[in-house]
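1. got a structure for you, letters missing:
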């Protein structure tokens, strides 16, 4: 839906992408953001740290490419996109049922998706590989619809997998506790993406929900259901929380004041769910 797209598809009328809350032409930025924010278990993403993070998002970079074959009626112009390291795999999760997937592998994907408010997680964009011990390793790819400006289209296929109803391990809980949305926003800005306020708000709220959820012992299934709509026309719990906070604060309130209100509303709703 972008200008000069290679298939000549109709352009987006208002700049919105195929998923609500996403913008045409920003997919590459989000692909890189998913990699940068997938911090390794041992600490924050750094310049010379581990290549793979907690969820195993393949290394991803922004590239600029020039080619006469690009669809550009006005002449040859460089195009910008994302380049991702190829990962050896045995197909995607669409190729087999989820029963053989290790719980920890499903949970690492769940943590990434909930934190990034992924609007396009399905079995086809989770690759399967084999680790050194022969166990299945899941590799998340295709993150062009993460960090949307709203929660309307957030969707997680793993919600329907039995592993999602299992509690997080202590190691995963410690990892979640170490997450810091403000540091993440600063990291993305350092690498060149000054996130729109709405996307930064999404990251702050989803990180807040994930951390508060594990404090109450909630499973990925319960937290994920808070973020996803039951039906197309029924708002999710997280959307209700955001709207209640918006209704409560004054129009000229600061972002900090709004987020503090979100936190209080979220505490009440989570307590109702947990207890």
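-> Great, that's in hand. Bear in mind the structure is a predicted one, so any value in this text is a computation, not a measurement. Numbers count the residues shown, from 1 in each chain.
2. use CA for all of it now, contacts and neighbours both
-> Fine.
3. could I get the full set of helices for the stretch 51-200 of the chain?
-> 103-116, 170-178, 181-190, 197-215 (DSSP state H, counting those that start in this stretch).
4. run a quick neighbour tally on the residue nearest to residue 106 when sequence neighbours are not counted.
-> Nearest residue to residue 106, sequence neighbours excluded (CA to CA, 6 or more residues apart in numbering): residue 163, at 6.6 Å. For residue 163, the count of nearby residues is 23 (other CA atoms under 10 Å).
5. residue 35 contacts residue 60, doesn't it?
-> Yes. Between residue 35 and residue 60 there is a contact under CA atoms under 8 Å: 6.1 Å.
6. from residue 151, how far out is residue 243?
-> Distance, residue 243 to residue 151, by CA to CA, to the nearest Å: 11 Å.
7. those two: who's more crowded?
-> residue 151 (24 against 12).
8. surely that one meets residue 239?
-> Yes. Assessed by CA under 8 Å, residue 151 is found in contact with residue 239 at 6.4 Å.
9. identify the residues contacting residue 130.
-> 89-90, 136-137 (CA atoms under 8 Å, 6 or more residues apart in numbering).
10. and residue 216, by the same measure?
-> Residue 216 neighbours (CA under 8 Å, 6+ apart): residue 274.
11. do you know how far it is from residue 244?
-> Taking CA to CA, one finds residue 216 at 22 Å from residue 244.
12. ditto for residue 222
-> 20 Å.
13. kindly report the same for residue 205.
-> 14 Å.
14. overlap in contacts, the two.
-> With CA under 8 Å, 6+ apart as the test, residue 205 and residue 244 both reach residue 262.
15. neighbour-wise, which of the two wins?
-> residue 205 (23 against 15).
16. contact partners for the more buried one?
-> Counted by CA under 8 Å, 6+ apart, residue 205 has contacts 259, 262.
17. what's the answer for residue 270, then?
-> residue 213.
18. mean neighbour count, the helices of the stretch 51-200 of the chain: which tops it?
-> Among those, ranked by average contacts under mean count of other CA atoms under 10 Å, first place goes to helix 103-116 (a mean of 23).
19. got the angle for it vs helix 170-178?
-> 10 degrees (axes from the mean of the first three to the mean of the last three CA atoms, to 10 degrees).
20. hold the first one in mind and look at this next one:
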């Protein structure tokens, strides 16, 4: 491998071992020939182990899109397990169930290619049409809501959620996070979330579970950014600002008892009340001095108003 992110030696041993096993599957292939394509996806390829088991997928990115690939890895790294920070935990899977992801650059078929390896999920399928089979876990829905808001996800459509059945209950697995913090014009207006627009995802008008409330209260964007640097990525200033502000927003709305329905509307183009739209709140603050602190003050004022007007 010519390049890897994160730096495996800077991760907890179990996480590093898991990612290294994925990389080893790639290294053990005949890289003098093209990789086998996965289904009909021209930019996604199969990576199988020595037993021919599909171990992970290689998702190729264009040379000018390296940052998007790294952002997708960052979502895995920052999907902390419950009650611990990823940097301190040997637990492989985090709160939202984002699959292990690692950035790689290597030579294949006489050219240098770049992208990510993502762990493959067996016996799962995409919710790409109306869904009426098993009941969907409310905990899974809420964890994806928190993930999407925290990372300003601009692409949570139905095809970016896998479903895996377990004992008659449908569990959701979020995939494809390259569009985190991807709106260059209105950074705090996310595109319509699939979970906000479809009845198939259950009742998003219920309160967040105690586990969700506790998880959000423990989020620390400063520690997250330091962890990414420690892993080998010095993020751009816009990433620092947006992760900090989205996390601050998430902590405030969850602590105030707002539901996924309210949170999704406030943070998206679907908000019909401009005064309480997240983008409008951020835009109302002059970018000078203690900018992020001032955004937090304005956010607290507007969200308090919103609760008084919209919550029973």
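-> Cool, got the structure. From a predicted model like this one, the values you see are computed outputs, not experimental measurements.
21. which position in the second structure pairs with the residue nearest to residue 106 of the first structure?
-> Aligning on TM-score structural alignment places residue 163 of the first structure opposite residue 203 in the second structure.
22. got the end-to-end distance for stretch 77-90 of the second structure?
-> 12 Å.
23. how about stretch 173-182 of the first structure?
-> 19 Å.
24. cool, stretch 225-236 of the second structure as well?
-> First-to-last distance for stretch 225-236 of the second structure - CA to CA - comes to 10 Å.
25. so where is it in the first structure?
-> The aligned range for stretch 225-236 of the second structure is 185-196, by TM-score structural alignment.
26. and the contacts of residue 130 of the first structure, which are buried?
-> The neighbour count (16 or more other CA atoms under 10 Å) marks 136-137 as buried among these.
27. nearest to residue 111 of the first structure, of the contacts of residue 130 of the first structure?
-> residue 137 (15.5 Å; CA to CA).
28. so residue 88 of the first structure sits against residue 138, correct?
-> No. The criterion here is CA under 8 Å, and residue 88 of the first structure misses it with residue 138 at 11.2 Å.
29. which one's more surrounded, the two?
-> Shown here are residue 88 of the first structure and residue 138; by other CA under 10 Å, residue 138 has more neighbours (25 against 11).
30. the second structure: which residue goes with that one?
-> In the second structure, residue 138 of the first structure lands on residue 172 (TM-score structural alignment).
31. ok, residue 78 of the first structure next?
-> Using TM-score structural alignment, residue 78 of the first structure pairs with residue 112 in the second structure.
32. which ones are touching that match?
-> Residue 112 of the second structure touches 105-106, counting by CA under 8 Å, 6+ apart.
33. quick one: residues contacting residue 226 of the first structure.
-> 236-238.
34. does residue 137 of the first structure touch residue 129 like I think?
-> Yes. Applying CA under 8 Å as the test, residue 137 of the first structure and residue 129 come out as touching, 5.0 Å apart.
35. neighbours around residue 46 of the first structure, how many?
-> 12.
36. and the equivalent of it over in the second structure, helix, strand or coil?
-> Counting by TM-score structural alignment, residue 46 of the first structure corresponds to residue 87 in the second structure. At residue 87 of the second structure the chain is in helix, as set by DSSP: H, G, I helix; E, B strand; the rest coil.
37. more crowded one of residue 35 and residue 60 of the first structure?
-> Each of residue 35 of the first structure and residue 60 has its neighbours counted (other CA under 10 Å); residue 35 has more, 23 against 19.
38. tally up the residues packed near residue 43 of the first structure, please.
-> Residue 43 of the first structure: 14 neighbours (other CA under 10 Å).
39. before we move on, the earlier item: distance to residue 192 of the first structure added to the contacts of residue 130 of the first structure, as JSON lines?
-> Listed next are the contacts of residue 130 of the first structure as JSON lines, based on distance: CA to CA, whole Å:
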{"residue": "89", "distance to residue 192 of the first structure": "31"}
{"residue": "90", "distance to residue 192 of the first structure": "34"}
{"residue": "136", "distance to residue 192 of the first structure": "35"}
{"residue": "137", "distance to residue 192 of the first structure": "31"}
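40. follow-up on the earlier one: of the contacts of residue 226 of the first structure - the most surrounded one?
-> residue 238 (24 neighbours).
41. and that residue, what pairs with it in the second structure?
-> Residue 238 of the first structure maps onto residue 278 in the second structure, by TM-score structural alignment.
42. now stretch 16-31 of the second structure: buried residues?
-> 16, 19, 22-23, 25-26.
43. can you find the partner of residue 94 of the first structure in the second structure?
-> By TM-score structural alignment, residue 94 of the first structure lines up with residue 128.
44. surely that match is in contact with residue 163?
-> No. The pair residue 128 of the second structure / residue 163 is not scored as a contact, 10.3 Å apart, by CA under 8 Å.
45. more neighbours, the two?
-> residue 163 (18 against 12).
46. you'd agree the more buried one is up against residue 125?
-> Yes. Here residue 163 of the second structure reaches residue 125: they are 5.4 Å apart, a contact under CA under 8 Å.
47. pull up the overlap in contacts between these two.
-> Common neighbours of residue 163 of the second structure and residue 125 (CA under 8 Å, 6+ apart) do not exist.
48. show me what contacts residue 310 of the second structure?
-> Neighbours of residue 310 of the second structure in contact, by CA under 8 Å, 6+ apart: none.
49. mind checking how far it is from residue 303 of the second structure?
-> 10 Å.
50. then residue 93 of the second structure?
-> 32 Å.
51. kindly report the same for residue 152 of the second structure.
-> Relative to residue 303 of the second structure, and taking CA to CA, residue 152 of the second structure is found at 18 Å.
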